[in-house]
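Turn this into a structure:
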Amino acid sequence: MEGRLVVVVGYDGVELVDVACVTSGFEHANRRGAEPAYRVVLATPAGRSVRSDSGLEVRGQSGFDGIRGRLDTLVVSGGLGHVEAAADPRLVGQVRRLAGASRRVASVCTGATVLAAAGLLDGRRVTTHWYYARELAERFPRVRVDAGPVYIRDGVVATSGGVTAALDLTLAFVEEDHGPELAREVAMGMVAYLQRPGDQAQISQFTGVPRPEQALVRRVVDHVVAHLDADLGTASLAALVGVSERHLGRLFGEHLGTTPARLVRDARLEAASRLLVTTREPMTAVARRCGFASAEGLRQAFTARFGVPPSRFRAERARARDPGAAGLSWS
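Have a look, this model is predicted:
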């Protein structure tokens, strides 16, 4: 086939957004002059239609056996059907074969489970949807799971977090292949954020911090949840939007009923609580990702807010999810 052949793997229970972010991202790159262009094929078992986890059916363009020769990129989609897909020896074997013929291999969301079942993630640092990170780590102990980043590149293998992180990964591939300007044009054409860096935390998007209507306050809040490990002192936040600290404090009180410092603390603690539950990151790493100066600083703030130290919180949540996990060694 001419151009860069990209094979997207689908199966029953696939997530449509996982597929569409990749296929649409590469197609937008073609519309804006990618040369060589991408040729994207959705491959499914026997080339049949698959039922997505939202109930819609998607027609496969090829069976796995029909794809021969060199591939540019292999992308395994995620979805609620990932466990069944990873238990299908034929599908896993085909993914292993196609990966061996590919310049680079990637997964979206829980598609990492299929790559892991194929033995393609052993010894690698990878990510997946934060909610499934612990499950992946426990099932495949040779895989180094990090639920924090939006996507991770480890050699020729790239893995991305939940759902829309597929677009961030696709934009990174477009930039790698054709330069940052084309990637920027694709992002603008898809009305997407101009490519989040891979090491941005997945959980920064999911804090319970309210998003206010007032534009200036909203800008500050968006900056906070996207940069938890940055300098988020009131002086820095005020300088970011060009107002005094006093004025920023008044705006926060009026529109959020809190102070900038308290909002920053709450966002960091909520993010820390998610990392404690969904990853095996040591306390020092959790503290660093969430903007605390040290593990002790995290411990003090966490205990003051939740009434228990983070180590106990992590252990209790592990037992709640798996009563037999009491013997697990959590850092």
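
From here on, just use CA atoms for contacts and neighbour counts.
OK.

In the stretch 201-331 of the chain, mark out all the helices, start to finish.
215-226, 234-241, 245-255, 260-278, 283-289, 295-306, 310-321 (DSSP state H, counting those that start in this stretch).

Residue 92: which of the ones you listed is closest?
Of all the helices of the stretch 201-331 of the chain, it is helix 260-278 that lies closest to residue 92, at 25.6 Å by Cα to Cα.

what does that closest one rub up against?
Helix 260-278 has contacts (Cα atoms under 8 Å, 6 or more residues apart in numbering) with 130-134, 147-148, 203-204, 207-209, 224-225, 228, 232-234, 248-249, 252, 281, 286-287, 290-291, 301-302, 310, 313-314, 317-318.

Distance from the chain centre to that helix, please.
Taking Cα atoms, centre = their mean, to the nearest Å, one finds the center of helix 260-278 at 18 Å from the center of the full chain.

Show me which positions of it end up buried.
260, 263-278 (16 or more other Cα atoms under 10 Å).

For the stretch 1-150 of the chain, which segments are assigned as helices?
Secondary structure of the stretch 1-150 of the chain (DSSP H, counting those that start in this stretch): helices at 16-31, 82-86, 89-100, 111-117, 133-139.

Return the most buried member of these.
Neighbour counts (mean count of other Cα atoms under 10 Å) averaged over each of those peak at helix 111-117, with a mean of 27.

before we go on, could you also do this sequence so I can check it against the first one:
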Amino acid sequence: MTGQRRRIGILLFDGVKALDFVGPAEVFSETNLTTDAYELRFYSPTGADVTAFMGLRIGVDGAASESGPLDTAIIPGSERAPAVFDDADLQRAITDLARQARRIASICSGAFGLAATGLLDGHPATTHWKFADALASRYPRVAVDSERIFTKQGDIYTSAGVAAGIDLALSLVEDDHGAEVARSVAQHLLVYMRRSGGQSQFSAALKMPVPRTSIARAVAEYVSDDPTRATSVTELAAHVNVSPRHLTRVIRDELGVTPAAYIASLRLELAVNLLESGASIAQSASASGFGSPAALRRAFLARYRVTPSGYQQRFRSTVAPPAGELSA
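Down below sits the predicted model:
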């Protein structure tokens, strides 16, 4: 494809999640500001306009069967998955685009579309963590890895939810035009080249309920105001004017964890934010209340299965560093 624009075909359908295709499309469009590298085309199963899950009506360039040769076909997801991908016309459209494309990628629950047409048989795949169990159950021939941000085997790619589509698109740009171009695009879009770790860093946080009661909120504020101060159950209970036993019961009932585990999660989130802002590992450990880089490292490995240094290294490129580099 040297010397000519790469044609990207994005399949739209009723119920499509807008962010799943808008994010990657913006990555390719941003790349065009400096390289004029991509031609974006949008298709639907029949060529008719579609309505996104949010209610937005979207025009398309034509039917998937009329796409012509493509460099890349992208299948976004839907909150109506997996049922939406049971539609025969949609499956036929996915097959049509796949036959015309050099490579094919799914975003979020779009993996159900690739799996339904047999394209993922024998391949590793990921999707948003909330869909992962259903994907594995429905399609046992697919090697589902719910921890991955995105997967690649040959010319077949899958990615996790929403923002992971941007990660994947940046990786495709890097494959096509090198790390410097991809890094420039990421900087202009104010996103990272590649986020560290896997989906557990997001699913764990999202699964923990936001504090509702005044007691739980007061604990969160107390820790956030000064993560370095002592936060035993007795001291926290005194701060919120309840007994240690009552505090433990409230936190466990509302958040499903002990006060100590909740505090550790708050401190770890702060450490992540500090690392992402450019702070050193020692600075992040000290400011977030871990006391030492070693303590922060243990917490990172336990939660994210990656070291703090490995976390920072992964932001340098969309390509994950060799496994040995993550053990430091």
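
circling back to that earlier point, adding distance to residue 196 of the first structure, write the helices of the stretch 1-150 of the first structure out as CSV.
Formatted as CSV, those follow (distance: least, Cα to Cα, whole Å):
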stretch, distance to residue 196 of the first structure
helix 16-31, 14
helix 82-86, 25
helix 89-100, 26
helix 111-117, 20
helix 133-139, 20
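
closest one to residue 3 of the first structure among those?
Using Cα to Cα, those put helix 16-31 closest to residue 3 of the first structure, at 10.4 Å.

elements contacting the closest one?
If contacts are counted by 3 or more Cα pairs under 8 Å, 6 or more residues apart in numbering; DSSP states H and E, helix 16-31 of the first structure sits against strand 38-43, helix 165-178, helix 180-189.

quick one: it aligns where in the second structure?
Mapped onto the second structure using TM-score structural alignment, helix 16-31 of the first structure spans residues 18-33.

Residue 37 of the second structure and residue 27 touch, don't they?
No. Contact criterion Cα atoms under 8 Å: residue 37 of the second structure and residue 27 do not qualify, at 11.3 Å.

List the contacts of residue 148 of the first structure.
Residues in contact with residue 148 of the first structure (Cα under 8 Å, 6+ apart) are 127, 130, 199-203, 275.

swap the cut-off to 6 Å and go again
Residues in contact with residue 148 of the first structure (Cα atoms under 6 Å, 6 or more residues apart in numbering) are 201-202.

rewinding a little: among the helices of the stretch 201-331 of the first structure, which is nearest residue 158 of the first structure?
Across these, residue 158 of the first structure has its closest neighbour in helix 260-278 (20.0 Å, Cα to Cα).

List the buried residues in stretch 164-174 of the second structure.
Quick answer for stretch 164-174 of the second structure (16+ other Cα under 10 Å): 164-174.

Check the mean deviation of it from the first structure.
Compared with the first structure after fitting, stretch 164-174 of the second structure deviates on average by 0.4 Å (mean Cα distance after the TM-score superposition for the first structure).

sorry, back to before: who touches the match of helix 16-31 of the first structure?
For stretch 18-33 of the second structure, the external contacting residues (Cα under 6 Å, 6+ apart) are 76, 107, 162, 165-166, 169.

Next, the mean deviation of that stretch compared to the first structure.
Per the superposition on the first structure, stretch 18-33 of the second structure and its aligned residues are separated by 0.7 Å on average (mean Cα distance after the TM-score superposition for the first structure).
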